[in-house]
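K.L.:
Predicted model and sequence follow; I will ask about them next.
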Amino acid sequence: MFTSYLRIAWRNLWKQKVFAAVNVAGMSIAICAALLLSLTAYKEWSYDDFQQKRDHIYQLYREDHRTNGTHISKSFSEPMAGVLRKEVPGVKHVTRIGGDNLFVRYKDKSIYLDVQMTDPDYLQMFSFPLQKGNAHTALDRLDQLVLTQGAAASLFSQDDPIGKTVEINIGDQWKPFVVSAVADNIPDNSSISFEALIRFENVEDYAAIRNDWHTSSYPVMLEVAPAVSMATLRKDLVPVAHKYMGDLIKDLTGMGGTPDEDGEFLRIRTIPLKDLHLSPYSVFGTGLNPFYPWMMLMLACLITGIACVNFINLSIARSFTRGSEIGLRKALGAMDRQLMLQFWSEAFLLCFISLLLSLLLATLLLPYYNATFKHDLSFRLFQNGWLILGTAATFFGITLLAGGYPAWKIARVNIIQVLKGKLNLSGSGGVRNGLIVFQFMVAALLISCTVIIWQQLNFIRATPLGYNTTQVISIPVGNAPQQALTAIRNRLASEPSVESITASTLNLGIGKDGSSGNWTLGFDYKGNHVNTQAMVVDYDYAKTLGLTLLAGRDFSRQYGADTTGVVINEQMAKQLGEKDPLNIVYNANGNDYHVIGVVKDYHFESLRKKIEPLMLSISASARKSYLFVKVNTNHPAATMDRISAIWKEIDPLTKSDPSFLDENTDRLYRQEARFSKIFMSGAVLAILISCMGLFAIAVLVMAQRRKEVGIRKVLGASVSSIVMLLSKDFLKLVLIAVLAATPVSWYLMQRWLNGFALHVEIQWWMFAGVCGLAVLIALATTSLQAVKAALANPVESLKVD
């Protein structure tokens, strides 16, 4: 029987090609968009789902409740790992994690590998299966090395790596390591990744930090027994904080910090491994907003909902032309459920065709989608049976939503009315109008959000940061050997476009190596606790970056004592509380420093934050991970290519390219830029699908009012008055939609803007512009049919029954 319904449905749809085409086009585009957006959300939520102990592994972070708010620290001192093992009930394994891209060589082959320095517990905590070796003994000795399959293939080709000795450059010293195990390649949905593992004791500064409770440099992760809940673990960490961080708690109390709801000034918090990817406090996160996958899913639902609205409106409107068919079926004894099944089968057939077209469209658009939104999606995700089941359930849900209501509405019409030729779907006009309002409300909401995000991004790019971004190139040198750094400095010094060169432990913005960070230092000065961001730099730092010196001087090679000198910013000077901070001396981290200069505040971090206190110091022993090169050129692209070529010539294995600082600062807001693209794309799709439906509805409405138009023309109505009469009902609906969307978009965007220390103000004209745009789009969509109806010959119009 259902096959018969499908055949009849196909014939009916073939007779109504225009409406079928509008529905199929709208649904295909919507399902394609929803499919890509849903895959994005699923990919983000699938991170670390292969980890067998993901519910029992946590990363620790620290909350300091200060006077000016809560400060987050993601690192702990080195002795903390041993304390957690011994003093926290239920802890099974603990690991510290350090490392970087390090230079690795075997015989005549040299490559950079992502070397992670961990404790022996690492391979017992995480589900990284070993192809060769034993997880319990692979990191027993300090000279043991674990490689991934890909790293082993790069170093040894087809040879068996077990037992082979390789060398790793750590702190400009080559250290031998013996390969003890080979792990599977890391899945692409893993928050934690590595190419090689060695023991944590191999970190460059281990001798200095091994018993130091005042230096926090590395993240800590732990695994607890299944019986230990996260709430219990957090409670058990409180006495650890009191016992080993008492000095810091005392400082926070003395500074007038605001305790949390339990009266604690310092808290050790936890992040479950399953939440690591999207947590803002994770050291392994991407910086992606936790709301991002939900936003993808909501946008998918909204776009699909708009297409379903079109389907419902067109199905109900098209039923006015099928009165004879419905009446005949009812007169011959057709039951309501049979009529419902007939009309629903038409909806199913349309949706199924749309699904096939959307799969083809998604396959074609996937590479472009990945490139535009910086994703790495593939249809391999459908290897998960639950995802296929969810997609199928969603598809049937869409067919029920889009076809169910029209089928129910049409099947329940009064047979007497139908046989009299008066098909009256009472209330259908109100439903139709409400659905049109919903469509344009979604479109107006997305357009408003896009406009405000775009304005904020332009504001960020135009805001002076206090340093030179357009003429300074950042070169990520990572852990390159010292001789390579000396060589690049000498080569660049001879380039005519290069004005000055400096270096720093930290980058400005986010370079092409993808890294960013900060280092917080706390100390007491005259009874007050001072917290500051600290950065180790090289000579000519202020000169190269164009910082404004307000007092004192910059670092100079003419002063040998500058190794104990510091240059501070205005915020740091305020924290010290001295009218004239020059030449004052303070002790921080066991070292005495004296202030030699004060620079004007500059935004060394994102504009999401207020400018914090900053201390710049000089240290010959500290490794500088970034070079900054100030250039004077009229051909920045050619200059960049030249500097990149020089660096690759000196270090051909480098993985990261140089970039201008304005590119780096743009990367700080790539999430906002991504949101802007997504909202814009969603708005375009919403408007496109809404206009398709509005156009088809306009065709039907004009056809139904054809006789009315003829009478009005005979009575002397002008073309313009008729066009306005036919269009104004639609324009009213659009205006209502925009007015309804305005407070919602204002609330959402105001909350988003509050995440920036500096942001634009939402202006009334933004929403007025959106309103005008929506009205123009609706008018352009409906006016063509309105003009056509107004210009029709009234004689022909009056012949309509």
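P.N.:
Arrived safely, thanks for sending. Numbering: from 1, shown residues only.

K.L.:
Please make it C-alpha for all contacts and neighbour counts, starting now.
P.N.:
Will do.

K.L.:
Name the single longest helix found in this structure.
P.N.:
Longest helix in the chain, counting residues (DSSP state H): helix 336-373.

K.L.:
Buried residues, that helix. List them.
P.N.:
336, 338-352, 354-355, 357-359, 361-362, 366, 369 (16 or more other Cα atoms under 10 Å).

K.L.:
Following element in sequence after it, please.
P.N.:
Once helix 336-373 ends, the next helix or strand along the chain (criterion: DSSP states H and E) is helix 385-411.

K.L.:
which helices and strands sit right next to that following helix?
P.N.:
Judged by 3 or more Cα pairs under 8 Å, 6 or more residues apart in numbering; DSSP states H and E, helix 385-411 is in contact with helix 292-319, helix 336-373.

K.L.:
sorry, back to before: just checking, what packs against the longest helix of the chain?
P.N.:
Judged by 3+ Cα pairs under 8 Å, 6+ apart, helix 336-373 is in contact with helix 2-15, helix 17-45, helix 385-411, helix 670-704.

K.L.:
so can I have a markdown table of those helices showing mean neighbour count and distance to residue 165?
P.N.:
Output for the helices and strands packed on helix 336-373, formatted as a markdown table (neighbours: other Cα atoms under 10 Å; distance: least, Cα to Cα, whole Å):
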| stretch | mean neighbour count | distance to residue 165 |
| --- | --- | --- |
| helix 2-15 | 15 | 70 |
| helix 17-45 | 22 | 38 |
| helix 385-411 | 17 | 44 |
| helix 670-704 | 20 | 42 |
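
K.L.:
take a look at this one as well, against the first:
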Amino acid sequence: MFRNYLKIAWRNLWRNKVFSFINVMGLTVGLTACFFIFLYVHFELSYDSFHTKGDRIYRLACDVKTPSEIIKGGSTPWPFAPNLQHDFPEVEAFTRFSFANLLVKKDNVSFQEENTLFADSSLFRVFDFKLVKGNPQTALKEKCSIVFSRTAAKKYFGDKDPIGQTLLLTGDLLPCTVTGIMEDMPGNSQIKADMLVSMSTNTERFNPGIDQQWGNFGAITFLLLKPHTNIAALEAKFPDFIERHNGKERKAAQMFYTLLLEPLKEVYLHSTRDGFESGSITNVYIFSVIAIFILFIACINFINLTTARSVERAKEIGIRKVVGATKMELIRQFIGECVLLCLIAFALTIILFAALLPMFNLLAGKTISTGIFENPWYIVTLLVAAIGIGLLAGFYPALVLSSFKPVTVLKGRFATGTKGIILRKGLVVTQFAISIALIIGTLVVYLQMNYMHSKDLGFNKAQMLVIDTHGDNAKEAFKQAISGLPRVQLVATSSSVPGAANFGAYSEIENKQGDMQVANLDLYSIDYDYLKQYQIKVVAGRAFSRDFGTDTAEAMIMNEAAVKLFGYASSDEAIGKHFRQWGRDGKIIGVIKNFHFRSLQEDIKPLTMRIKPNECDMISVNVASGNLSGTIAAIEGKWKALLPNRPFNYYFLDEFFDRQYRTEERFGKLFFNFAVLAIFISCLGLLGLASYSALQRTREIGIRKVMGASVRDIVNLLSKEFLKLVFISFLIATPVAWYFMHQWLQIFAYRISITWWVFAAAGIIALLIAIGTISFQAIKAALADPVKSMRVE
């Protein structure tokens, strides 16, 4: 019986090659797109899930309230973690991380290890990062201990055993010992590092006494809590803990702390605080919805084409019923045909997936999967999905086809029912409404990305080469040496550049009322040429000048956002006001125009600038266009002569600043590609229905042509019905797309407005796609010989 069903199904599919091809192609593309999205969503949701104690690990976050603002931070002061473990039995263990960028030297080879973390010795007790060599209990216990990832160790030692080997760190050539080798941290870990250095190296060697500084933020802290700990009850004890240890100092400084616990598994997707790598739960939701849409459109195509062809199979069903076939047998037969189509699509999906996976990983910006056979459950999941789609999508057509009355269909009086026509039209409207909504979404994402790249940032970033000296003693000599190069126009130094991390400084500024108002303000240490080089406009007062000897100790410049924070109606009012910041007292000498020193996803924050040459490790070089490679080579030559122990690394500021939008750009590219696939599947369905409509009206078209109808008249006849459906789809899609894209834009502090022409453009694009799809078949039908058309029975 099964063999007979299979044979009939195959013959039927082969007899209707065009419709079978459209169905298989739609299902294949739909399955492939959905499977890619499934892997992406699964990967994003799996972050940090490999830690066996993950449900007991929490990140310690801290809100800092000052008279000026509330700062929601992802880091804490250094003494918090050890004292929390001492005071609360609920805390089983803790580990802290701190970012580092260290020079590592072995023999005559040097590397600037940017992906480095200081970490407490309890790291391997809290987290399940696998140590393949060394003792996890002691690997990071002693000062000057190093743990490498397997890849990083190979870079330094090749195939030799690195355990016990000595390397030199930083410009001071501090000897450190390799005490462990760990597996490369998984791609779905928010914590990633190629090199771990014992925290005691930081707290005892680089920053002695930092463990006692209750106001010094910089430790990213994770707590391992004991099983069944009541999180709310533990958080309720934190205010008393802060009051006991640091209450008087905080009150004097007018800075008040609130501690919170964030579950490890929610930090990556749900937290908006700074820290390690972060994702977006909104993007996960969006792609999940797109996957459902694509699958839904593919199923709609299947149902539409199958039920539309019901007239062709009516006599077959009538004869089979007459010879004894039951309704259930017919249902099994038709569902079997659907499942067969889906199994063919499943096989093609595997081939297509394997071919497109490298491209998908590139678009996603991470290795989502190394191959479909990486995990056997992927194949099983895809197979179950294909069979499930075949069963669900085939059930309604099977029910409709098996319900035909043999007496009616064998007399030739069968016609498609009104309900069937309404259903098909409703499904076409649905799939095109989804497609138009995706077109609108794609346009909005593109316009927002273009806006972020083209917006005036308030500073010059063109032809700006940035070099980090990492505080090398020869940095000033290097600056002077490259200043005289032919194509170097201007050189300036600073502690940070736009788009890079910078320090927050405890500050007291005289406000409008004459009081010293406390605030935590971003601070740039700069030299005299910085404002000129970056073309940052001074709107009140003056810039720093070598003519004023007190500028190095008693002068501050702030931006317009800071002026507003302290209550001044105009920038001129802030000039001459008193400030205290990190042990320095002085006057505000100038106000600069706001510029975007952070991402456009954030509002412009209050910023202060001071002359502090010893903290200016970043060298910005404005180079002339033309012979850029020669200029860089000349700069590198000076570097090697003056800083021979450090590798020469540089970047261009415009590219560096735009890296902040890398996540959004990847989202935009993925969104665009999946939207195109959804539209393609919709077009396949529309092409199939247009083809079938032309086939059903073959004799009518022939008669109309004999009566004088032109090709244009025939095309209009066949097209207008479908174009009406596209117009209805547009009316449905527009408000829905506006609502969801408006919500997405709220994550950006600076964003576009969704204007009417975006919807008009989407409607025109959808209309052109529909016309192009329908016209192909309509013109083909209109050009057919009317004599042959009228012979069709």
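P.N.:
Ah, there it is. Only a predicted model underlies this, so the values are computations on that prediction, with no experimental measurement involved.

K.L.:
Of all the helices and strands packed on helix 336-373 of structure 1, which one is nearest residue 641 of structure 1?
P.N.:
Each of those has some distance to residue 641 of structure 1 by Cα to Cα; the shortest is helix 670-704, at 23.7 Å.

K.L.:
by contact count, what packs against the closest one?
P.N.:
Contacts defined by 3+ Cα pairs under 8 Å, 6+ apart place helix 670-704 of structure 1 against helix 17-45, helix 292-319, helix 336-373, helix 428-462, helix 764-791.

K.L.:
which outside residues touch whichever helix or strand comes after that helix?
P.N.:
For helix 670-704 of structure 1, the following helix or strand on the C-terminal side (DSSP H and E) is helix 706-714. Outside helix 706-714 of structure 1, the residues that touch it by Cα atoms under 8 Å, 6 or more residues apart in numbering are 722, 789, 790, 792, 793, 794, 795, 797, 798, 799, 800.

K.L.:
Just the buried subset of those, please.
P.N.:
Neighbour-count burial (16+ other Cα under 10 Å) applied to these gives 722, 789, 790, 794, 797.

K.L.:
Let me see the contact set for the fourth one.
P.N.:
Okay, so that is residue 794 of structure 1. 707, 709, 710, 711, 713, 714.

K.L.:
Quickly note the distance from it to residue 588 of structure 1.
P.N.:
92 Å (Cα to Cα, to the nearest Å).

K.L.:
Next: the third one.
P.N.:
To residue 588 of structure 1, residue 790 of structure 1 is 83 Å away according to Cα to Cα.

K.L.:
Check the last one too.
P.N.:
To residue 588 of structure 1, residue 797 of structure 1 is 91 Å away according to Cα to Cα.

K.L.:
Which residue ranges of the stretch 401-550 of structure 2 form helices?
P.N.:
406-410, 418-454, 475-483, 530-533 (DSSP state H, counting those that start in this stretch).

K.L.:
buried ones in the third one?
P.N.:
Within helix 475-483 of structure 2, the residues that qualify as buried are 475, 476, 478, 479, 482, 483, counting by 16+ other Cα under 10 Å.

K.L.:
Pick out whichever of the residues you listed sits closest to residue 45 of structure 2.
P.N.:
residue 475 (44.7 Å).

K.L.:
Which residue, other than its chain neighbours, is closest to that closest one?
P.N.:
residue 469 (6.2 Å; Cα to Cα, 6 or more residues apart in numbering).

K.L.:
still on that earlier bit, tabulate the helices and strands packed on helix 385-411 of structure 1 (TSV), appending distance to residue 624 of structure 1.
P.N.:
Shown next, in TSV, are these (distance: least, Cα to Cα, whole Å):
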stretch	distance to residue 624 of structure 1
helix 292-319	35
helix 336-373	33
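
K.L.:
right, and these - which one's nearest residue 44 of structure 1?
P.N.:
Smallest distance to residue 44 of structure 1 across those (Cα to Cα): 6.5 Å, for helix 292-319.

K.L.:
Tell me which other helices or strands that closest one touches.
P.N.:
By 3+ Cα pairs under 8 Å, 6+ apart, helix 292-319 of structure 1 packs against helix 17-45, helix 385-411, helix 428-462, helix 670-704.

K.L.:
could those helices be laid out in TSV, adding distance to residue 657 of structure 1?
P.N.:
TSV is the format used below for these (distance: least, Cα to Cα, whole Å):
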stretch	distance to residue 657 of structure 1
helix 17-45	27
helix 385-411	38
helix 428-462	22
helix 670-704	18
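
K.L.:
Quick one: closest of the ones you listed to residue 378 of structure 1.
P.N.:
helix 17-45 (8.6 Å).

K.L.:
Quick one: average offset of that closest one versus structure 2, please.
P.N.:
Comparison of helix 17-45 of structure 1 with structure 2 after fitting gives an average deviation of 1.6 Å (mean Cα distance after the TM-score superposition for structure 1).

K.L.:
what's the spacing between that helix and its chain's center?
P.N.:
Relative to its parent chain, helix 17-45 of structure 1 has a centroid offset of 22 Å by Cα atoms, centre = their mean, to the nearest Å.
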